[in-house]
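**Student:** predicted model and sequence below, questions to follow.
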Amino acid sequence: MTNDNVMTPAAGSRPVPVAVSAVGAAATLVACTVQPYLPGGRDYLSSLGIVPDWAPWAAGVLGLGVALAIARGVARRPVVTVGWMASVLLLWAAVGVVFDAFRAFFWVTGIPAGDFAQVDWPGFLTRAVAFVAAVALARVVLAYQRVTGAGCDRCGRTAGAVAWQAVWPGYAACAAACVYPAVKLYWWLGGEFGRSADFKETGAPVMSALLLAGSVLLALALVRPWGRRLPRWMPLLAGWTLASAHILQGLIPVFAGVNRMLGGPELPFGSEGDDFLVIMAVYGSWSLFGLSLAGAVLSYGRRTRTECTQCGY
């Protein structure tokens, strides 16, 4: 166990898998390099000014730097700070990967979706690699914090510490999950407030209703006793996957705003009017749902965890 002034993990600590973050960062740089030369590119994200061109490059370079710093024993605080900065930049570079996944689903299944069945395959590759790299780097930074911190280097717990456990994030996720399906239902019933000109659905929003039901069931499984009957890995895997997707989607207006403040193009949405209000409500609800669900998953994991084999807590 060490502190911020000590450069290396304590003797006997679990090794930090720095190679994982190094490979992820390097793969991001390779994907950025080859993307312009790959066929099948379609511009449905870059022209919106959400992600600056330099973001994936900076994220890849910083990620490699963090891996090298950990291997060389650089002081803990700058490694952790730069590591989380690089993780956020990688997430920024990955914005839109959820849209890519949905487009790929319609492309593969052949379900009629118009232009939404067209996929920017080169961009999808870069965004997917950046997302995987962000997750990998975040896990490495967390592992490094544990082996150089005051708690157990395997589980992060400290003697006598009370783990945060709460069920309210699960119920908050249930409430936030209702916003987007409610908007779609309102439009389908003929409502015009905030209705996008691109919204051309003629049938009932069945898919949105199914997603709502699944999201609510998952959130409840994380906080209700009957959820304990499921294999522990199922709610954890489904919860983190769904939370990550919604947080990433919900951050789109935030990243677009930051890019604009840094000198990027005008925002793809105005600051006034019905469209702006609905965009904020929809993307805001996705963020709230993702964050609430992440809190519910974290609490569920702590309530159901077993005793650590290393520290006994």
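**Tutor:** All right, it came through fine.

**Student:** alpha carbons only for contacts and neighbour counts from here, please
**Tutor:** Fine.

**Student:** look up how far residue 63 lies from residue 72.
**Tutor:** Using Cα to Cα, to the nearest Å, residue 72 is found at 14 Å from residue 63.

**Student:** oh, that last question was meant for residue 152, not what I typed.
**Tutor:** 25 Å.

**Student:** for stretch 75-92, which positions count as buried?
**Tutor:** Using 16 or more other Cα atoms under 10 Å as the test for burial, stretch 75-92 gives 75-76, 79-80, 82-92.

**Student:** can you list the buried residues in the helix or strand that residue 30 is a member of?
**Tutor:** Using DSSP states H and E, residue 30 sits within helix 18-34. Neighbour-count burial for helix 18-34 flags 18-29, 31-32 (criterion: 16+ other Cα under 10 Å).

**Student:** please apply the same query to stretch 115-131.
**Tutor:** 116-131.

**Student:** more crowded one of residue 72 and residue 63?
**Tutor:** Higher neighbour count among residue 72 and residue 63: residue 63, with 31 against 11, using other Cα atoms under 10 Å.

**Student:** now do the SS call for residue 169.
**Tutor:** Following DSSP: H, G, I helix; E, B strand; the rest coil, the label given to residue 169 is helix.

**Student:** number of residues surrounding it?
**Tutor:** 25.

**Student:** ok, it - contacts?
**Tutor:** Applying Cα atoms under 8 Å, 6 or more residues apart in numbering to residue 169 gives the contacts 292-293, 295-296.

**Student:** circling back to that earlier point, packing partners of the helix holding residue 30?
**Tutor:** helix 54-72, helix 121-147 (3 or more Cα pairs under 8 Å, 6 or more residues apart in numbering; DSSP states H and E).

**Student:** does residue 264 sit in a helix, a strand or a coil?
**Tutor:** Applying three-state DSSP: residue 264 is coil.

**Student:** was I right about it contacting residue 52?
**Tutor:** Yes. Residue 264 is within contact range of residue 52, at 7.1 Å (criterion: Cα atoms under 8 Å).

**Student:** dropping in the other structure now:
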Amino acid sequence: MTTPRHILAILGCGLAAAAITVKQTLPSLPPESDYTIGYAPWWIGLAGAALGALTTLRLTRVTPATRPAGAAPSRVPVVAAWAAATLLLWSSAGVVLDGFRSFFALTGIPAGDFAVVDWPGYAARFLSLVACGAVLSVVVRHSRGTRGGCAECGTVPADRASRRVPGLVTIGALWPYPLLKAYWWLGGTVARPTGFDEGPPTGELLAVTAATLLCLTMIRPWWRRTPVWRTTLGAGWAASAALTSMGALSVFGTVSQLLGLTDGPVDFDSRTGVVMVSAVYGGWLAAGSGFVVLTWRFQCATRPACATCTP
């Protein structure tokens, strides 16, 4: 059965594929400003969009009514949809940096090279992120329906499980990056980059503190009855998108550099490169994944129960 979720996913995949194709026909950034080195190759996004559209179409035809009695649901469309979402997430990697650059470009605040924006690439990466979220919405809803979820809203008991574990995991994954920079600023030498002369990581510490408070807000059960839960929910999904995109840029970019698919800034011959990739960049992806689980469970715990679903 086709639903608005399926339509949005197919439309998002189509727009992402179109934006990536247009991007390939336009001039690239000059070498001195090409900050997109290490980003996903163009064919990653096209493959993810094509696979996402095809699997979404397939899932519109895979329902309990279309299966023979007693037959187990096929896992192939679900696995393919998760693969498509992963490729689209990789394709979206870097959209957060694009957003920061566009802020300086549009406001005119002096930022030097950081005000240069790859606008066609920004559009392609943003639409890839939208398509990724839409495909995930379809496959998660489908998976809940095949696991004995509520016939009305699809919620399964696991959706309302405790938020403490994913919340604490997320908080633990958030802090290595600012703490490592603070350690270097204070004079620490372990894995310190050559020529490191940055000031105190004030911005990083403030951002991580805010994210930690957001996690604690969603962990505490009494917040579900307050009128600000919708704001909290929106902030949670925004943090999920930003952190998973940044984590994908770092982790997938590092893997593609190791495989020789792209160039990249990681120096694998140095101890610094290994520390940054494993303890810091991997932490961003872990924190983003934790935020997704935490925010989803917070959403399930705060939304009104349907007529047939027990909270």
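**Tutor:** Ah, there it is. The shown structure was predicted, so the numbers you read here are calculated from the model rather than taken from an experiment.

**Student:** next, the TM-score between them, please.
**Tutor:** The TM-score (TM-score structural alignment, normalised by the length of structure 2) is 0.81; 297 aligned residues with a Cα RMSD of 3.0 Å.

**Student:** of residue 264 and residue 52 of structure 1, which one has the most company?
**Tutor:** residue 52 (20 against 17).

**Student:** and that one, what's its match in structure 2?
**Tutor:** Alignment note (TM-score structural alignment): residue 52 of structure 1 maps to residue 41 of structure 2.

**Student:** distance check, its match against residue 48 of structure 2.
**Tutor:** Taken as Cα to Cα, the span from residue 41 of structure 2 to residue 48 of structure 2 is 12 Å.

**Student:** what's the answer for residue 97 of structure 2, then?
**Tutor:** 21 Å.

**Student:** between those two, who's got more neighbours?
**Tutor:** Legend: neighbour count by other Cα under 10 Å for residue 97 of structure 2 and residue 48, higher for residue 48 (29 against 18).

**Student:** wait, what's in contact with the more buried one?
**Tutor:** Neighbour list for residue 48 of structure 2: 83-88 [criterion: Cα under 8 Å, 6+ apart].

**Student:** one step back: equivalent range in structure 2 for the helix holding residue 30 of structure 1?
**Tutor:** Against structure 2, helix 18-34 of structure 1 falls on residues 6-22 (TM-score structural alignment).

**Student:** average distance between the matching stretch and structure 1?
**Tutor:** Taking mean Cα distance after the TM-score superposition for structure 1, the mean distance separating stretch 6-22 of structure 2 from the aligned residues in structure 1 is 1.0 Å.

**Student:** what do we get in structure 2 for residue 241 of structure 1?
**Tutor:** Match for residue 241 of structure 1 (TM-score structural alignment): residue 238.

**Student:** after superposition, how close is the helix or strand hosting its match to structure 1?
**Tutor:** Applying DSSP H and E as the criterion places residue 238 of structure 2 in helix 229-258. When structure 1 is superposed, helix 229-258 of structure 2 averages 2.3 Å from its matched positions, counting by mean Cα distance after the TM-score superposition for structure 1.

**Student:** chain center to whichever helix or strand comes after that helix, what's the gap?
**Tutor:** Remark: after helix 229-258 of structure 2, the chain's next helix or strand is helix 271-275, criterion DSSP H and E. Relative to its chain's centre, helix 271-275 of structure 2 lies at 24 Å (Cα atoms, centre = their mean, to the nearest Å).

**Student:** what's the average distance of the next helix or strand after helix 271-275 of structure 2 to structure 1?
**Tutor:** Next in sequence after helix 271-275 of structure 2, counting helices and strands by DSSP H and E, comes helix 282-302. Taken against structure 1, helix 282-302 of structure 2 registers an average deviation of 2.8 Å after superposition, with mean Cα distance after the TM-score superposition for structure 1.

**Student:** name the helices or strands packed onto helix 282-302 of structure 2?
**Tutor:** helix 164-174, helix 202-219, helix 229-258.

**Student:** let's have those in JSON lines, adding distance to residue 28 of structure 2.
**Tutor:** Formatted as JSON lines, these follow (distance: least, Cα to Cα, whole Å):
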{"stretch": "helix 164-174", "distance to residue 28 of structure 2": "34"}
{"stretch": "helix 202-219", "distance to residue 28 of structure 2": "31"}
{"stretch": "helix 229-258", "distance to residue 28 of structure 2": "19"}
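
**Student:** nearest to residue 184 of structure 2 among these would be which one?
**Tutor:** helix 202-219 (13.3 Å; Cα to Cα).

**Student:** in structure 1, what range does that closest one match?
**Tutor:** Under TM-score structural alignment, the match for helix 202-219 of structure 2 is residues 206-223.

**Student:** who touches the matching stretch?
**Tutor:** Against stretch 206-223 of structure 1 from outside (Cα under 8 Å, 6+ apart): 167, 170-171, 173-174, 177-178, 180-181, 184, 227-228, 235, 238-239, 293, 296-297, 300.
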